[in-house]
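Asks: Only the shape, not the letters, is given here:
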């Protein structure tokens, strides 16, 4: 995990250039990353996601791929949002822009994501069983359906961030 400010402030995950993926812990062993015998590895499938996010099957569940930019990403549980650092002078500047960015964002349409519980965010090139050796972040989510939406916001001339927000839906739990 990368920290740009004081320890404990916000933990950021970075990739080596490919997309980040949030895989449910229950199916983490099934994510092969760039490894694998198939013609298209899990990493290849993640790279095919067109846009800011997408869903991919993993085992009997679904992973959330954060596409578009290989930007440093954190999760802010108070906003239920992955924040992607596209441009800002400092972490404080970027995080200070989040509330206004959330309020003014032009959101994409919602996509439903059924989550069995906590997920692990990491570089999609890594195999799931090896995330303990990779830059990764465990995100605690309650089991159930979520509406996922995204937006790219430029709250200032030198500040640009991408948001991927998860909102719990009422309905049957997975």
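Replies: Noted; the coordinates are in hand. If you're wondering where the values come from, they're calculated on a predicted model, not measured in any experiment.
Asks: For the rest of this, base every contact and every neighbour count on C-alpha atoms.
Replies: Fine.
Asks: So the nearest residue to residue 65 once chain neighbours are set aside: helix, strand or coil?
Replies: Computed as CA to CA, 6 or more residues apart in numbering, the closest residue to residue 65 that is not its neighbour in sequence is residue 21, at 4.4 Å. Secondary structure assignment for residue 21 (DSSP: H, G, I helix; E, B strand; the rest coil): strand.
Asks: Residue 21: what's it in contact with?
Replies: 46, 63, 64, 65, 66, 120, 121, 122, 123, 124 (CA atoms under 8 Å, 6 or more residues apart in numbering).
Asks: run the last query once more with 6 Å
Replies: Counting by CA atoms under 6 Å, 6 or more residues apart in numbering, residue 21 makes contact with 64, 65, 66, 121, 122, 124.
Asks: nearest spatial neighbour of residue 55, skipping sequence neighbours?
Replies: Spatial nearest neighbour of residue 55, chain neighbours left out: residue 64 (4.8 Å); criterion: CA to CA, 6+ apart.
Asks: Would you agree the one you found is in contact with residue 22?
Replies: Yes. Between residue 64 and residue 22 there is a contact under CA atoms under 6 Å: 5.1 Å.
Asks: Longest helix in the chain, please.
Replies: Assignment by DSSP state H gives helix 91-104 as the longest helix of the chain.
Asks: Can you point out the buried residues in it?
Replies: Using 16 or more other CA atoms under 10 Å as the test for burial, helix 91-104 gives 91, 94, 95, 97, 98, 101, 102.
Asks: Use this one as the comparison:
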């Protein structure tokens, strides 16, 4: 079974704790006069950033729209800006991990599964319209989230986002994860 890819209409993607997804309002009908939650996600200037969603914190995958999937075997969110059709995400990440220069980490506490989807939509629309989404089941804990922009000449332009359990100095991830789309 191949990877599930999430795309964007042009704005950032967001990962929200599952129990708080219903609180996400996306872009309101009168957008751009009122930017709503989508505007808050767009305000993230870096590759990653945290914003509040109700009583929880969500991770925004900012900077630019990119086709995105999760590689649980590496604990990496793989964002493809442009790539050769033959690029194999898992093999590419395995090859690149030892040499990547990561940006400083931000700390994010994960207490339950998180849902990745396009931040422009309110969550009921994501469910009702069966929009693309990805459910990540990560072990609860504090995570150091790091991002890196990677250019592979003549092959790919990528943004990689690594989820490491805090204090994991060796660069390993702790994820007995399940990744896949959910239609419930």
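Replies: That came through, no problem. Since the model is a prediction, treat every value here as computed from it, not as a measurement.
Asks: which residues of the first structure does the longest strand seen in the second structure align to?
Replies: Using DSSP state E, we find that the single longest strand of the second structure is strand 141-152. Taken onto the first structure by TM-score structural alignment, strand 141-152 of the second structure occupies residues 144-155 there.
Asks: Now do the same for the residue nearest to residue 55 of the first structure: its match in the second structure.
Replies: Under the alignment (TM-score structural alignment), residue 64 of the first structure pairs with residue 59 of the second structure.
Asks: again, but for residue 45 of the first structure
Replies: So residue 45 of the first structure corresponds to residue 40, using TM-score structural alignment.
Asks: Quick check: the gap between that match and residue 162 of the second structure.
Replies: 23 Å (CA to CA, to the nearest Å).
Asks: So for these two, which residue has more residues nearby?
Replies: residue 162 (25 against 15; other CA atoms under 10 Å).
Asks: What's that one aligned with over in the first structure?
Replies: Aligned counterpart of residue 162 of the second structure in the first structure: residue 165 (TM-score structural alignment).
Asks: what packs against the helix or strand hosting its match?
Replies: Counting by DSSP states H and E, the element that carries residue 165 of the first structure is strand 159-168. On a contact count with 3 or more CA pairs under 6 Å, 6 or more residues apart in numbering; DSSP states H and E, strand 159-168 of the first structure meets strand 81-87, strand 144-156.
Asks: To residue 56 of the first structure, which of the ones you listed lies closest?
Replies: Among these, strand 144-156 comes nearest to residue 56 of the first structure, with 13.6 Å by CA to CA.
Asks: and the angle for that closest one with helix 91-104?
Replies: Counting by axes from the mean of the first three to the mean of the last three CA atoms, to 10 degrees, strand 144-156 of the first structure lies at 110 degrees to helix 91-104.
Asks: Now strand 144-156 of the first structure on the second structure. Mean distance?
Replies: Here the mean offset of strand 144-156 of the first structure against the second structure after fitting is 1.1 Å, by mean CA distance after the TM-score superposition for the first structure.
Asks: Show me how far that strand is from its chain's centre.
Replies: Put simply, strand 144-156 of the first structure sits 11 Å off its chain's centre (CA atoms, centre = their mean, to the nearest Å).
Asks: Likewise for stretch 107-122 of the second structure?
Replies: Relative to its chain's centre, stretch 107-122 of the second structure lies at 8 Å (CA atoms, centre = their mean).
Asks: Just tell me the aligned range of it in the first structure.
Replies: Under the criterion TM-score structural alignment, stretch 107-122 of the second structure matches residues 112-127.
Asks: Endpoint to endpoint, that stretch covers what distance?
Replies: End to end - CA to CA - stretch 112-127 of the first structure spans 25 Å.
Asks: Now it: buried residues?
Replies: By neighbour count on 16+ other CA under 10 Å, the buried set for stretch 112-127 of the first structure is 113-116, 118-127.
Asks: what comes into contact with that stretch?
Replies: Outside stretch 112-127 of the first structure, the residues that touch it by CA under 6 Å, 6+ apart are 15, 19-25, 31-34, 43, 136-147, 174.
Asks: Can you get me a residue count around residue 101 of the second structure?
Replies: Neighbours of residue 101 of the second structure (other CA under 10 Å): 13.
Asks: Contacts only, for the residue nearest in space to the middle of the first structure.
Replies: Among the residues of the first structure, the one closest to the centroid is residue 66, at 5.0 Å (CA atoms, centre = their mean). By CA under 6 Å, 6+ apart, the residues touching residue 66 of the first structure are 19, 20, 21, 52, 53.
Asks: Please consider this matter closed, and thank you.
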